[in-house]
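> Build the 3D model from these lines:
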Amino acid sequence: MEELIAKRYIKALKKSSSAEKMQETSAIFSILAEAFKNEKFIQIINNPDIDKNQKSAILLDAVKSAESKDVENLIKLLAEHNRIGIIPAIAEVMRKDIAVTTKNYTGVIYSDSEVDAKVIEDLSNGLSSKFDSKISLKFEKSSFNGIKVDVEDLGIEISFSKSRINSQIIEHIAKAI
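Purely as a prediction, here's the structure:
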């Protein structure tokens, strides 16, 4: 639900902004979204004793250094309609929208063993050419027995499990005999 509301605000914001402005706005909202991970901040925002204007003033003080009228107006509008809580959703939808617009995606490689930087680069280049985009991959050690590549924004998940490959080899040998 929040994502749908966030998309409406972003659609209106995109009409009046350039791609550069949208990236700046996205960075500001990403920083604001980080504040929503702080319990004290959430208590203040959700406190019914604090009125809309005070909540708006807190957020406006946080973004004052950006000197962006678009951001200030959006925050005022969100506060006016009691929708300050969707700021993290707005930040995420903006990030995804910019990724689609610029065709710049990030992904994660999961594996239980170390993956060489050259392999990461090769995977990144291969996926980039396959999907006609710029895909940056980073490695994250996990308990996955094999290698898994996940580019969430593109909906791509590729995995090679060591146990599955071993079972397929055994199956193939058994069929050959």
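> Going by C-alpha atoms from here, please, whenever you check contacts or count neighbours.
OK.
> Hmm, Glu24 and Val71 touching each other?
No - using CA atoms under 8 Å, Val71 is not in contact with Glu24, being 9.7 Å away.
> Just the buried positions in stretch 96-109, please.
Under the neighbour-count criterion of 16 or more other CA atoms under 10 Å, stretch 96-109 has Lys96, Asp97, Ile98, Ala99, Lys103, Asn104, Tyr105, Thr106, Gly107, Val108, Ile109 buried.
> hang on, the earlier thing: more neighbours: which of Val71 and Glu24?
Neighbours per residue (other CA atoms under 10 Å) separate Val71 from Glu24, with Val71 holding more: 20 against 15.
> and the more buried one, what is it in contact with?
Thr25, Val63 (CA atoms under 8 Å, 6 or more residues apart in numbering).
> Which helix or strand contains it?
helix 69-80 (DSSP states H and E).
> now that helix: how far from the chain's centre is it?
The chain centre lies 22 Å from the centre of helix 69-80; the measure is CA atoms, centre = their mean, to the nearest Å.
> now do stretch 111-124
22 Å.
> run this one through as well so I can compare:
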Amino acid sequence: MSELIAKRYIKALKNDMDAKALENISEIFSGLALSFKDEKFLNVISNPAVSSQDKTNIILDAVKSAKSEKVNNFIKLLGENNRLNVIPSLSAALNKDIAQSTKTYTGVVYSDSDIDASVIKNLGDGLGKKYDSKITLDFVKSEFNGIKVDVEDLGIEINFSKSRINDQIIEHIAKAI
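Predicted structure coming up:
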């Protein structure tokens, strides 16, 4: 539900701003979205005993350094409509929208083995050529026994499990015999 609301707000922002301004607002809202992961902050924002105006002022104080009247007015609008809770969804949807318009995506490589940074860069470049985009991959060490590449915004998920590859080799050898 909050995703649909967020998309409406993004549509309004896109009509009012150029691409550079949208990227700047995206950075601001990404920072705000991180605040919603803080339990104390979330308790204040979701507390019905705290007035809507006080909640709005808290968020306005958080973005004061941006010195943007458009951002301030937008946050006031969200506060007036009791929509401050859509900020994380708004941030995610705005980042996704910008990624699609600029064809710039980020993804994650998961593996239980260390992978050289040049291999990860080459993997990102190769996927980027295939999907006519710029794809940047980050490495995350995990329990996955193999390699898994995930670029969520493009809907790409590729995995190579060591056990599955071993099973396929054994099956292939058995068929050859």
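> The helix holding Val71 of structure 1 against structure 2, how far on average?
Helix 69-80 of structure 1, aligned to structure 2 and superposed, deviates on average by 1.1 Å (mean CA distance after the TM-score superposition for structure 1).
> so after that helix, what's the next helix or strand?
helix 87-102.
> I'd assumed Val109 of structure 2 was in a strand, is it?
Yes - applying DSSP: H, G, I helix; E, B strand; the rest coil, one finds Val109 of structure 2 inside a strand.
> can you pull out the strands in structure 1?
Counting by DSSP state E, residue ranges of the strands within structure 1 are 104-111, 134-141, 146-151, 156-161.
> what's in contact with the second one?
This means strand 134-141 of structure 1. Residues contacting strand 134-141 of structure 1 (CA under 8 Å, 6+ apart): 103-115, 120-121, 123-125, 127-128.
> Over to the first one?
Strand 104-111 of structure 1 is contacted by residues 99, 120, 133-154 when judged by CA under 8 Å, 6+ apart.
> Run the chain-centre distance for that strand.
For strand 104-111 of structure 1, the distance to the chain centre is 12 Å (CA atoms, centre = their mean).
> by how many degrees do that strand and strand 156-161 diverge?
Strand 104-111 of structure 1 runs at 20 degrees relative to strand 156-161, counting by axes from the mean of the first three to the mean of the last three CA atoms, to 10 degrees.
> Next, the angle helix 87-102 makes with strand 104-111 of structure 1.
Going by the same axes, to 10 degrees, strand 104-111 of structure 1 makes 110 degrees with helix 87-102.
> one step back: could you check the helix holding Val71 of structure 1 and say which residues are buried?
Val71, Glu72, Ile75, Lys76, Leu78, Ala79.
> With adjacent residues omitted, what lies nearest to the spatially most central residue of structure 2?
Nearest to the mean C-alpha position of structure 2, by CA atoms, centre = their mean, lies Ala92 at 5.1 Å. Spatial nearest neighbour of Ala92 of structure 2, chain neighbours left out: Ser30 (7.6 Å); criterion: CA to CA, 6 or more residues apart in numbering.
> Can you tell me the number of residues neighbouring that neighbour?
19.
> wait, doesn't it sit right on Ala93?
No - assessed by CA under 8 Å, Ser30 of structure 2 is found out of contact with Ala93, at 10.4 Å.
> Show me what stretch 169-177 of structure 1 is in contact with.
Against stretch 169-177 of structure 1 from outside (CA under 8 Å, 6+ apart): no residues.
> Please report the number of neighbouring residues for Ala12 of structure 2.
11.
> Near Ile115 of structure 2, how many residues? Count them for me, please.
15.
> Over to Asn47 of structure 1?
Neighbours of Asn47 of structure 1 (other CA under 10 Å): 11.
> Look up how far Glu67 of structure 1 lies from it.
28 Å (CA to CA, to the nearest Å).
> picking up where we left off before, quick one: closest of the strands of structure 1 to Ala35 of structure 1.
Set against Ala35 of structure 1 and scored by CA to CA, these come closest in strand 104-111, at 22.8 Å.
> Find me the equivalent region of that closest one in structure 2.
With TM-score structural alignment applied, strand 104-111 of structure 1 matches the range 104-111 in structure 2.
> so how far does the matching stretch sit from its counterpart in structure 1?
Mean for stretch 104-111 of structure 2 is 0.6 Å (mean CA distance after the TM-score superposition for structure 1).
> go on, stretch 159-167 of structure 2?
Counting by mean CA distance after the TM-score superposition for structure 1, stretch 159-167 of structure 2 comes out at 0.9 Å.
> In structure 1, what range does that stretch match?
The alignment places stretch 159-167 of structure 2 over residues 159-167 of structure 1 (TM-score structural alignment).
> Stretch 19-38 of structure 2 now?
Taking TM-score structural alignment, stretch 19-38 of structure 2 hits residues 19-38 over in structure 1.
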